[in-house]
Each structure stands twice: as C-alpha cells, then as structure tokens.
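Trainee: Quick one, fold the following:
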Amino acid sequence: MRKVSIQTRYERLAAEIESVCREAGRDPDEVVFVAVSKTVGPDEVAQAAAAGACNFGENRPEGLLEKQPLFSDAAWHFIGNIQSRRIGDIVAHADIVHSLYQQRHADKIDAAARAAGKVQDVLLEVNVSGEASKSGLAPDAVEPMLAHCLALPGLRVRGLMTMAPQGDLQRAKASFGGLRELRDRLKSAHPECDDPAFMHDLSMGMSEDWREGIAAGATIVRIGRAVFDDAFE
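Mentor: Have a look, this model is predicted:
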C-alpha cells in the first residue's frame, strides 16, 4: 500500500483542526498546531514545513540544536524534561518551553534568558490526572509556582500544559476541563498582570486526543505521530 506523505498528512490534519474548531464554535486562528518532530530528522521537518507547518516541538536539546538553526523562521517548542545542565541550550533555541514545573529550573531559565537578552516564554506543566508516571505540578501547587515565576524578569508565563491519561478519552476530557478551570482561576487571581499573553495558553491534546483538547479550550495542540508516523491511524 502506498504511504501517505508527510505533506498530505499535515494538510489533512490542518484542515481537520479547522473543522473541529468551527464545530466547537471557536476561531481556528486561536489554535496553534505544533508538529512534534522529536522522532524525525531535518528532511521530514522540511516536508512538513512545505505543507505549511510553522511550529515544531522537540523533547531533547539535541533536537533543538540540530533543527532550529535550519528552520529558524519556525517557532520551536521545547516539550521535554528539563535538565539543568542543558537549560542554556534550551533557552538559546526554544521560543517557548512547555514543561516547567520546578522552581530551581525557573531560576536557571531566568538567569539564562537575562544573559541572552531575552524573556523566555514558558508554560507550567500540571499533572491534572495525578498519575504517578507523569511529571508536573499538582494543581494545588501551581499558584505558589506561578507567584515564584512572576518575580523573575526573564520569564513570561504564557499558560499551562498537561498530558492526559492515554487510552481513555473521558478521562482526557476531564483533565483538559480541569486545566482550563485552573487557568481561568489563576488568571482572575492576578489582575495586575495586564500582558495579554499572561495565562492565555492551554497546551493540551496530542495525536489521540487533540479533538478533546480543542473542545475544552486548547490554544496549542501537540501532534507528532499523526503527522510523521506511517503506522498511525
């Protein structure tokens, strides 16, 4: 059977995302489609870019260092586990970091960003489902972490990120709804933050559950296998 090209898969997904947004009563321009390129090389990134992809996601600093300079017009999202010793590389190459949940990493990102003359956009990772296998802040720990980050001039907190339980769309819906409620409460609790980007973003939804993410208010969906994996159905 003939393989479907990356370009075709990306174009189909982009069209479906637009359709799902409209069905949910949302403007498709509100949702950023991140093509998670962590398992592929520059050639595959180029194919997705040719189809219109302009946001890519990597979970390792090595991936950022390899691909971001080749596609510097795109926005690069760091979605992986943060290692202290690689924070300088992440800050140098990532437009936004999705996976911040430790104060010590916030401090180091702040220092690296100020040294680089930039303000680093970040999302706070929240373990809404409470699964032991997932990293992130417990929901009741997000407010203290947010307060800590708001005191760091090298950070801009754009919102929250979560990963839903796999294989259970009902639990995914509950997780996504919980993240949106938490974001809304935190935003209301800080009226002094007049930056329109503050607590704007909800990064939630991957290849299996992005539709549920959009219905719940996601502004960023992270889709990898459905773009780059021939075996994904």
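
Trainee: CA atoms for contacts and neighbours, from now on please.
Mentor: OK.

Trainee: can you map out the strands along this structure?
Mentor: 32-36, 55-58, 75-78, 96-100, 120-125, 155-161, 201-203, 220-223 (DSSP state E).

Trainee: residues in contact with the longest one?
Mentor: The set of residues external to strand 155-161 that reach it, using CA atoms under 8 Å, 6 or more residues apart in numbering, is 98-99, 106, 109-110, 113, 119-126, 146, 149-150, 179, 183, 197-204.

Trainee: Which PyMOL command selects the buried ones in those?
Mentor: Buried subset of the contacts of strand 155-161, written as a PyMOL selection, criterion 16 or more other CA atoms under 10 Å:
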select buried, resi 98+99+106+109+110+113+119+120+121+122+123+124+125+126+146+149+179+183+198+199+200+201+202+203+204
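
Trainee: Could you also give me the structure for this second sequence? I'd like to compare it with the first:
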Amino acid sequence: MNNKLSIQERFEFINNKIIKICQRIGRKENQISILPVSKNFTCNNIQEAQLLGFKRFGENRTQEIHSKYKELINKNIKWVMIGHLQKNKIKDIIEYIEEVQSLDSLELAQNLNNYLQKQNKTLNVMVQIKTSPEPSKYGLNPSDLISFLHKISDTTTHIKVIGLMTIAELTSDQNRIRECFRLTRKLLEQASKYNMPSVNLEHLSMGMSNDFEIAIEEGATEIRLGSSLFGNR
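Mentor: As a prediction, this is how the structure comes out:
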C-alpha cells in the first residue's frame, strides 16, 4: 500500500477488502472489528483515526499507554493492552486500560484481580494462545486452556474472559499461518461448551497487517492493524 495515503484512505481500502472477503466466505462484515494498534505512532495519528469512529486503541508497552493516556486524557479513548504484561507493571496502567488481550498465566490473572479489587473495577481480558514455536512469542499452551479457564473462573472475581487472542507464526507459509488461526478458533469452540462463571468466549482477536485476510477466513472477530492503517512507523 502506498505510504503516502491518508489514514482515511487506508481505512477505506482495508474496509473494502474486508467486505470482499466476507462476501466470498459468507460472513457479514459487521462481524469483524478493527483494533488500531497505535504503538510508535503519534497522538496526532490517534486523533486522526478517532475522526473515523475508532474509540479503542491497542498498545504493546505499559510506558507508552501511560504517556499517551496523559496526553489524550480528555479524548475519550479506551486503551487495550495487547503486549506482554509483566505483573510488576500492572500498577502503572490498571486505571487506564479497559481490556487486556495478553493474559497468559494464572499468576498474572490473580495479580490483576488483586489490583482490580482495590479499585472496585472489572476488566475484560482475552487469553493469549501460543500457536507459534518462536521463543519471542508469549501465550498459554493450547492444551492447558480448559483447565486454565476453570482456574480463572474459580479464583478471580473482577476479571471477565471474553475471548482468545493469538499471534501467528512469522512466516511466508500461508498454510502454517492458517493453522495458527484455525487452532485458536477450534479452542474457542471447545471451551465455549463449558459453563464457567465470568467466562464468555465471544471474541477472537487474530490477524495483523500482514495476515488479517487469513484470520478473517478462519473466524477472527477482531483484527489488530498498525502499519496497514497508519502507514509505516
């Protein structure tokens, strides 16, 4: 995509692509939402995207959420943590975020819950599934999901699990990318059969700028877009 395009032009291009994919596979385009990933982009970029109707923005780093929140405090932005969250960083962002998509351990869940209890706040979370062998990728082992959800349901009071998130393997092999997304969808379907308090798996956060088309084909309800929406960082 031409890097000189405006955010509005990029959004229109992406939206047309989503419509065509949905028409081809028999999905409705309103079943897919875009989460703009504003990591390393400016507050001006974020406000430009706001004019297109975006209210939620994904960030990977606690420090960046903190600084952008302060600069955009009166702009009615909802911040979503999509990067790896260390338990010692929770206190830095807990009052700013409305969702965490990278929950991957019981220890993190319980630490989040402790902070949330003190603030009398409930937080939506997604469980990050590790579908890639890359050491740099975080996430829960797929085989541990059901027992993990039961433990979350039994031991936390201020967390609502609303879906699953994954980052596909970084590869040119589209079949391998598809396998990552398909596995996550199947896990959601399996886990949804269980009746667990505070667990309502409605969302699949899958797909980024380089692979969101495959993610939509495999059932993504939310795609996380950075450079394809904002341009090159």
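
Trainee: dump the residue contacts of Asn15 of structure 2.
Mentor: Per CA under 8 Å, 6+ apart, neighbours of Asn15 of structure 2: none.

Trainee: count of residues packed around the closest residue to Val20 of structure 1 other than its chain neighbours?
Mentor: Nearest in space to Val20 of structure 1, with sequence neighbours left out and distances taken as CA to CA, 6 or more residues apart in numbering, is Arg211 at 6.8 Å. Number of residues near Arg211 of structure 1 (other CA atoms under 10 Å) recorded here: 21.

Trainee: ok, the counterpart of Arg211 of structure 1 in structure 2 - contacts?
Mentor: Matched to structure 2 by TM-score structural alignment, Arg211 of structure 1 sits across from Glu213. Counting by CA under 8 Å, 6+ apart, Glu213 of structure 2 touches 18, 21, 207.

Trainee: which stretches of structure 2 form helices?
Mentor: Assigned by DSSP state H, structure 2 shows helices spanning 7-25, 43-50, 62-71, 90-93, 106-119, 145-155, 174-191, 212-217, 227-230.

Trainee: Looking at these, which is nearest to Ser136 of structure 2?
Mentor: helix 174-191 (15.6 Å; CA to CA).

Trainee: so where is that closest one in structure 1?
Mentor: Using TM-score structural alignment, helix 174-191 of structure 2 pairs with 169-186 in structure 1.

Trainee: just to revisit the earlier point, what's the spacing between the match of Arg211 of structure 1 and Ala168 of structure 2?
Mentor: Distance, Glu213 of structure 2 to Ala168 of structure 2, by CA to CA, to the nearest Å: 12 Å.

Trainee: Glu222 of structure 2 too?
Mentor: The value you get for Glu222 of structure 2 to Ala168 of structure 2, if CA to CA is used, is 14 Å.

Trainee: Over to Ser105 of structure 2?
Mentor: 19 Å.

Trainee: So which of the two has more stuff around it?
Mentor: Ala168 (25 against 15).

Trainee: who's in contact with Gly207 of structure 2?
Mentor: If you count contacts by CA under 8 Å, 6+ apart, then Gly207 of structure 2 has 166-168, 213-216, 220, 222-224 around it.

Trainee: And for the aligned partner of Trp79 of structure 2 in structure 1, the neighbour number?
Mentor: Alignment note (TM-score structural alignment): Trp79 of structure 2 maps to Trp76 of structure 1. For Trp76 of structure 1, the neighbour count with other CA under 10 Å is 24.
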